[in-house]
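K.L.:
Sequence and predicted structure, then a few things I'm wondering about:
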Amino acid sequence: MNVLSFAKARYTTKAFDPSRKIPAEQFAQLRELLRHSPSSVNSQPWHFVVAASDEAKARVAKGTQPGYAYNESKILNASHVIVLCARTAFDEAHLAALLEQEDKDGRFATPEAKAGQHNGRSGYVNLHRYDHKDTQHWMEKQVYLALGTLLLGAAALEIDACPMEGFDPRLLDAELGLRARGLTSVVVVGLGYRTAEDFNAKLPKSRLSAEAVFTEI
């Protein structure tokens, strides 16, 4: 596998073919990719809302009105849409759930190792909570790690994707009942297959030169 070829081939799809659907087995892989995304101290401060039916996608599309109507068709015509959400608080219940899942998965050889993991993760959480005072921003950074995993994984499966920040999170959170669940929408991703009318597919990829973005020390 040449992973670079997938990175070079992928692009932000601007027009999806509504008649083409992602096979269930491939979409299951994308779900697992999201679940296995990396995060700082394995914090996993995310939740993913999946919309596959026309009715569900229409609910997500409500978040594009009125100021982001240009994204509506990208949501409605995609095969699947995923709303990547961040937690609105990093509470003790989430810390406990993470620790117990790690214990269940066999990550701790001794009780001391379990306690060490808890203390270490709690230390980072408290650093962002009390010292940096940027817990929400820190959690959203982890969501973008998951987004990167999803986009590269989709490209490897030859599935097109369109990440979108152009929506009103207040409207979308209300429509999906996210805030009552301690969540907030961060980015929406349409997934599916491009149409021949997708102008962006015909354009060359453009990136700054290696000299501009790398420094050897």
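P.N.:
Done, it's in.
K.L.:
switch to C-alpha atoms for all contacts and neighbour counts from now on
P.N.:
OK.
K.L.:
Looking at this protein, which helix is longest?
P.N.:
helix 135-156 (DSSP state H).
K.L.:
Show me the strands in the protein, by range?
P.N.:
46-51, 80-87, 160-164, 183-192 (DSSP state E).
K.L.:
One more to weigh against that first structure:
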Amino acid sequence: MNILDLIQKRYTAKKYNADKAIPQEKIEDLKEILRLTPSSINIQPWKFTFVQNPEIKAKLALVSMHNAEKINQAQLLIVFSVADDLDAFQNVVENEFPQARKNWYNQIKASMPEADLKIWLAQQVY
């Protein structure tokens, strides 16, 4: 079964089998799927961190509310985070976005203070 078939079933795992390995090919497929996933206005103000190191997962589990067991059991943890360096993100906007998307983002950026922009960007990553 491929990742698309699994996603279409909308299955939510409640417990992970720590002994079952995820093939590297599937992890690479997932990275590409996430890279291609659009945000609400198609600016993708996020980054994805793939964590397999048990020590790092254990540290993240400590701050995960009620998901510590799942984080520690899973072979792979994907952390979704917002681009927090606005200057670096602006550089991406200017160098990689089509003009219409640049205009749209810059219009949003101009309409609010920096603190509100950071909140708005964070809301694109849930």
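P.N.:
Structure received. Just so we're clear, the structure is a prediction, and the values are computed from it rather than from any experiment.
K.L.:
Please state their TM-score.
P.N.:
TM-score for the superposed chains, counting by TM-score structural alignment, normalised by the length of structure 2: 0.76, backed by 122 aligned residues with a Cα RMSD of 2.7 Å.
K.L.:
rewinding a little: just send the strands of structure 1 back as CSV, with mean neighbour count and distance to residue 146 of structure 1 too.
P.N.:
Output for the strands of structure 1, formatted as CSV (neighbours: other Cα atoms under 10 Å; distance: least, Cα to Cα, whole Å):
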stretch, mean neighbour count, distance to residue 146 of structure 1
strand 46-51, 19, 9
strand 80-87, 24, 8
strand 160-164, 23, 12
strand 183-192, 25, 11
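K.L.:
For residue 111 of structure 1, which of the ones you listed is the nearest?
P.N.:
strand 46-51 (27.2 Å; Cα to Cα).
K.L.:
List the contacts of that closest one.
P.N.:
Contact partners of strand 46-51 of structure 1, identified using Cα atoms under 8 Å, 6 or more residues apart in numbering, comprise 57, 60, 80-87, 139, 142-143, 183.
K.L.:
now swap in stretch 73-93 of structure 2 and tell me
P.N.:
15-18, 20-22, 43, 45-52, 57, 71, 102, 105, 118, 121-122, 125.
K.L.:
Narrow these to those that are buried.
P.N.:
Buried members of the contacts of stretch 73-93 of structure 2, scored by 16 or more other Cα atoms under 10 Å, are 43, 45-47, 51, 57, 71, 102, 105, 118, 121-122, 125.
K.L.:
Chain neighbours aside, what residue packs nearest to residue 26 of structure 2?
P.N.:
residue 3 (7.7 Å; Cα to Cα, 6 or more residues apart in numbering).
K.L.:
What is the burial count for that neighbour?
P.N.:
For residue 3 of structure 2, the neighbour count with other Cα atoms under 10 Å is 12.
K.L.:
tell me the contacts of it?
P.N.:
26, 29-30.
K.L.:
How about residue 44 of structure 1?
P.N.:
By Cα under 8 Å, 6+ apart, the contact list for residue 44 of structure 1 reads 38, 142.
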